[in-house]
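[1] Sequence first, then the predicted structure, then my questions.
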Amino acid sequence: MRHVSELKYHKLYRARDGRLLGVCKGLARYLDVPVTWVRLGVVFLAVFSGVWPVIGAYILAGFLLRPEPVLAPGSDDERDFYSRFAANKKSGREELKRRFERLSRRIRRMEDVVTSKEYDWERRFRDR
């Protein structure tokens, strides 16, 4: 399994393991370039266009970008769920509750089958 830091995302996230808010590292992962190049680009942009606008944009990006998922999403469904959860935590909790209730029902049905008397008889006949 690949670590989150090794993945290229299809969406721009703020890196959790970045130096300052993780904006440069997140942008580097999104663009699939070394983070040093992005950091140098930000420094050159600050020097040649003005320090305060770049610092303001950097801080704004740090607060507006969502942090990258703790575990890399394995599918589009997982990526969509993470985006919904990051946008609205209440609906994300409700979705998790529904998923766990469905899973709990499935486990109960499996337990009923495995612990039923018919299952025991079928297993005994099969073993002979």
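    Received, thanks.
[2] switch to C-alpha atoms for all contacts and neighbour counts from now on
    Noted.
[3] list the helices and strands the helix or strand residue 125 falls within packs on?
    For residue 125, the host element (DSSP states H and E) is helix 117-127. Of the remaining helices and strands, none touches helix 117-127 by 3 or more Cα pairs under 8 Å, 6 or more residues apart in numbering; DSSP states H and E.
[4] Mind listing residues that contact that helix?
    The contact list for helix 117-127 (Cα atoms under 8 Å, 6 or more residues apart in numbering) reads 113-114.
[5] if you set the cut-off to 10 Å instead, what comes out?
    Residues from elsewhere that reach helix 117-127, judged by Cα atoms under 10 Å, 6 or more residues apart in numbering: 112-114.
[6] which residue ranges form the helices in the chain?
    All helices of the chain, identified by DSSP state H, fall at 23-31, 35-49, 51-64, 76-87, 89-115, 117-127.
[7] and the angle for the second one with helix 51-64?
    Orientation of helix 35-49 against helix 51-64 (axes from the mean of the first three to the mean of the last three Cα atoms, to 10 degrees) gives an angle of 140 degrees.
[8] In addition, the following structure is provided for comparison:
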Amino acid sequence: METQERTGYSVVSKIRMKDKNHTYRWVKHRMFYIYSPDNGRLRFALCLYHMALTSSNVPDFMIVNIIKGKVVVKNKLDYKNILSPGELEVLKFLGEGYASKEIAGILSISINTVNRHRQNILEKLKVKNSTQAFKDSFF
């Protein structure tokens, strides 16, 4: 996708934030990406936050073509449809800070299997590291 075309999209997601009374509230998070005209690289992202009346008002994740006003992708980051059950288990333990050797012991699998699951997670989710995979997973 060309840089000019990418500017026509935004990402919408649902997050929780604590209010001044320490009560969690649902918030609609919308992100717009701004690219450099010089080199086409991402320059910055603009985030907008809007209080949601209920959690059902906001999908977990979607990509919107803001020029056409159409939803392009909705809830595509459902990792249960992308990752195998074994990969999901490994990702959960990675997010909790366990090392591969510890995960292998907990799940009674070889460290080679854990490492294969880790590789598959990175490839399937198109992320650079396990931390990013867990952060994006909404566990």
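    Perfect, I can see it now. Remember, it's a predicted structure, so these values are computed and weren't measured experimentally.
[9] Now the TM-score, please.
    After superposition, the two chains reach a TM-score (TM-score structural alignment, normalised by the length of structure 1) of 0.26; 58 aligned residues with a Cα RMSD of 4.7 Å.
[10] Mind listing what's buried along the helix or strand hosting residue 48 of structure 2?
    For residue 48 of structure 2, the host element (DSSP H and E) is strand 42-51. By neighbour count with 16 or more other Cα atoms under 10 Å, strand 42-51 of structure 2 contains no buried residues.
[11] other SSEs contacting that strand?
    The contact analysis (3 or more Cα pairs under 10 Å, 6 or more residues apart in numbering; DSSP states H and E) places strand 42-51 of structure 2 against strand 9-18, strand 24-35.
[12] can you list these in a markdown table and add mean neighbour count and distance to residue 42 of structure 2?
    Converted to a markdown table, those look like this (neighbours: other Cα atoms under 10 Å; distance: least, Cα to Cα, whole Å):
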| stretch | mean neighbour count | distance to residue 42 of structure 2 |
| --- | --- | --- |
| strand 9-18 | 18 | 13 |
| strand 24-35 | 18 | 4 |
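[13] Identify the residues contacting residue 84 of structure 1.
    The contact partners of residue 84 of structure 1, by Cα under 10 Å, 6+ apart, come to 78, 90-92, 95.
[14] swap that for residue 89 of structure 2, sorry
    By Cα under 10 Å, 6+ apart, the neighbours of residue 89 of structure 2 are 83, 103, 107, 114, 117.
[15] and it, which of the three is it?
    Look at residue 89 of structure 2: counting by DSSP: H, G, I helix; E, B strand; the rest coil, its state is helix.
[16] any idea how far it lies from residue 120 of structure 2?
    Applying Cα to Cα, to the nearest Å, the value for residue 89 of structure 2 to residue 120 of structure 2 is 13 Å.
[17] circling back to that earlier point, can you check what angle separates the helix holding residue 125 of structure 1 from helix 89-115?
    Using the same axes, to 10 degrees: helix 117-127 of structure 1 against helix 89-115 is 60 degrees.
[18] Neighbour count and distance to residue 104 of structure 1 for the contacts of residue 84 of structure 1 - can I get that in CSV?
    Shown next, in CSV, are these (neighbours: other Cα atoms under 10 Å; distance: Cα to Cα, whole Å):
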residue, neighbour count, distance to residue 104 of structure 1
78, 12, 20
90, 12, 21
91, 13, 20
92, 17, 18
95, 15, 14
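[19] Next, give me the two most distant ones among the residues you listed.
    Maximum pairwise distance among the contacts of residue 84 of structure 1 (Cα to Cα): 17.0 Å, between 78 and 90.
[20] which strands and helices sit next to the longest helix seen in structure 2?
    For structure 2, the helix with the greatest residue count under DSSP H is helix 111-125. Contact partners of helix 111-125 of structure 2 among helices and strands, from 3+ Cα pairs under 10 Å, 6+ apart: helix 79-82, helix 85-95, helix 100-107, helix 130-136.
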